[in-house]
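Novice: Kindly generate the corresponding structure for this input.
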Amino acid sequence: MATLSTTTSPTTARPATPSPRPKRPGGFTLARTLRYAALLFFLLIVLIPVYVLLVTSFKGPGDASPARAWSLPSTWTLDNWRTAADTLTPAIWRTLQMVIPSAIIAALLGSINGFVLSRWSFRGANIVFTLILFGMFIPYQAVIIPLNELVLDLDLPSGVPTLILLHVVFGIPITTLIFRNYYQTVPHELVEAARIDGAGMLRTYWSVILPISIPSFVVVLIWQFTSAWNDFLFAVFFSSSQNGPVTLALNNLANGALLQDYGVSMAGALFASLPTLLVYIVLGRYFVGGLMSGSVKS
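Specialist: As a prediction, the model looks like this:
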């Protein structure tokens, strides 16, 4: 009896292809290196004036000169900071009395306007919104003379009260725009549910909209605070060195002597910028988050 034998051909084993190594996320490629080099370059451009300001503020009168702007102080002194603090502290308190009320009032009015224009529609709402935004594109220099005549006719007191009114009026367009864009991302169901429950416009705003408006309020308050703090044009026309803000006092400090004292001027500039710098350090991340919260429509 013949036996059938089956032969099996040996299978050729294929070499295993090595899996590609995962790229290390922290590896430096050419594009990444160029990007970091560009960032470092722009950072140096920003920090160079800060370096000159800082080192000059600690130099004595004979040491602070344009020829020695880049060199470190031969003798470190705090006299410039003491002089700047004694001169600018009253003006800083007046500026705080101006910027805090103007920022809060402009934010509240912009919030109400933004809610009405975005969620409580009426005939001609878009036209009203366009007219409000038109105030953003009018240069202050174009209206400063008629505005000065209006303030004189209204017999408004010079100094902080007039500056508060002006910053509130000129801050309403940008605050209305920010809040309107933010409220358009709020779900319609929230407003409709409040209407079904019998809430009117003010009740809906106070109980439903206002509690969820913290991100936009942070953005608006920071914006209004810094713009009012850094204003110089209104300060020149509607205040004096006795009742004006810190920008006017800083200008008088820099130009008050026949011989320019660069150390005191630099120390005064840094001292006057400390409140706005502190605001950005504390609330900077909330500023970016508040801007982004109204950028995507739900």
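
Novice: contacts and neighbour counts: CA atoms only from here.
Specialist: OK.

Novice: you'd agree residue 176 is up against residue 111?
Specialist: Yes. Counting by C-alpha atoms under 8 Å, residue 176 does reach residue 111; the two are 6.3 Å apart.

Novice: Sequence B follows; please return its structure for comparison with A:
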Amino acid sequence: MTSRVDPGRRRFSPARLLIYAVLILAAAYYLLPLYVMLVTSFKTLEQISNGSLLSLPSPFTTQGWLDAWGTACTGVDCSGLHRYFWNSVAFTLPAVLISTGVGALNGYILTKWRFRGSELFFGLLLVGTFVPFQMFLLPMAWTLGRIGLANSIAGLILVHSVYGIAFTTLFCRNYYVNVPDELVKAARVDGAGFFTIFWRIILPLSVPILMVSLIWQFTQIWNDFLFGIVFTSGSQHPITVALNNLVNTSSTGIKRYNVDMAAAMITALPTFIVYIIAGRYFVRGLTAGAVKG
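Specialist: Alright, predicted model coming up:
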């Protein structure tokens, strides 16, 4: 008579328990800096100086977050992040949408509407992904000055959109290779045009790779420091530059670690939210174009 293995015993076998224990320890080790930042942001300066790094806030205070956000600040010299947070929102969202939209359109053209020299065109775009962005600083600065967009949010939108198109085109082109050509041919026979096919057929199939492009671009653009500090100044700075200025300056000469940690959390929060909302599409979109068939 065949014996059956108890499902509960299989589920909690020593090997499986060891794997979970290792994973939990690795996750705890990885999340420890985040924990330290979070609890420190809610402590007073006295507790930070005299207490333990891992201890919970006692008393619990949100003053560090209020000072980091700068709700009570007015004027150009305000040290809070609220003004610069909205600067980053103002150029990040348009740049992400423009670069992702143009990249999707380029990928569609390069796979389903090939033209003479399309492979050369794609090769040149591919080269753009390997060029260090430091090499774009002088040409971009000259261009922004010539067209009147220097030191402006619109200038940052243009810079990040142009620089991101090479990456989003690469993502979308590799994804659209796996979309059957018969779908496009059938739509042409039915009388659908270039944009109708793109809007009605290609885009509905593109959710995973569009999410990859959106997450990639949002993370790169929001966290960018170099373009922000080179192409803007003063009140036009993005939040990353403002965070650097806040952490490295103090009007009292006292290092306010609670404010610094809260400011870092505020800066990182939008990318964290984006990954939570759209992260499940990320791996699916990255692997969709890895194997054909």
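
Novice: on that earlier part again, pull up the overlap in contacts between residue 176 and residue 111 of structure 1.
Specialist: By C-alpha atoms under 8 Å, 6 or more residues apart in numbering, residue 176 of structure 1 and residue 111 have no common neighbours.

Novice: distance of the aligned residue in structure 2 for residue 187 of structure 1 from residue 190 of structure 2?
Specialist: Superposed on structure 2 with TM-score structural alignment, residue 187 of structure 1 falls opposite residue 180. For residue 180 of structure 2, the distance to residue 190 of structure 2 equals 16 Å [C-alpha to C-alpha, to the nearest Å].

Novice: which residues in structure 1 form helices?
Specialist: 30-57, 79-119, 125-134, 140-154, 160-183, 188-196, 201-204, 214-229, 233-238, 246-255, 262-293 (DSSP state H).

Novice: The most centrally placed residue in structure 1 and residue 275 of structure 1, how far apart?
Specialist: The residue lying closest to the centre of structure 1 (C-alpha atoms, centre = their mean) is residue 223, at 4.5 Å. Residue 223 of structure 1 sits 13 Å away from residue 275 of structure 1, taking C-alpha to C-alpha as the criterion.

Novice: Same check on residue 58 of structure 1?
Specialist: Counting by C-alpha to C-alpha, the gap from residue 58 of structure 1 to residue 275 of structure 1 is 20 Å.

Novice: tell me how far stretch 139-146 of structure 1 is from the chain's mean position?
Specialist: 24 Å (C-alpha atoms, centre = their mean, to the nearest Å).

Novice: Can you point out the buried residues in it?
Specialist: Within stretch 139-146 of structure 1, no residue counts as buried by 16 or more other C-alpha atoms under 10 Å.

Novice: so what corresponds to residue 166 of structure 1 in structure 2?
Specialist: By TM-score structural alignment, residue 166 of structure 1 lines up with residue 159 in structure 2.

Novice: what sits against its match?
Specialist: Contacts of residue 159 of structure 2 by C-alpha under 8 Å, 6+ apart are residue 140.

Novice: Check the alignment and tell me where residue 145 of structure 2 lands in structure 1.
Specialist: Match for residue 145 of structure 2 (TM-score structural alignment): residue 152.

Novice: okay, now its match: neighbour count?
Specialist: 13 (other C-alpha atoms under 10 Å).

Novice: Roughly how far does it sit from residue 158 of structure 1?
Specialist: Using C-alpha to C-alpha, residue 152 of structure 1 is found at 9 Å from residue 158 of structure 1.

Novice: count of neighbours near residue 248 of structure 2?
Specialist: 10.

Novice: Likewise for residue 281 of structure 2?
Specialist: Residue 281 of structure 2 has 17 nearby residues by other C-alpha under 10 Å.

Novice: Tell me who's in contact with the aligned residue in structure 1 for it.
Specialist: If you follow residue 281 of structure 2 across to structure 1 using TM-score structural alignment, you land on residue 286. Going by C-alpha under 8 Å, 6+ apart, residue 286 of structure 1 touches 215, 218-219.
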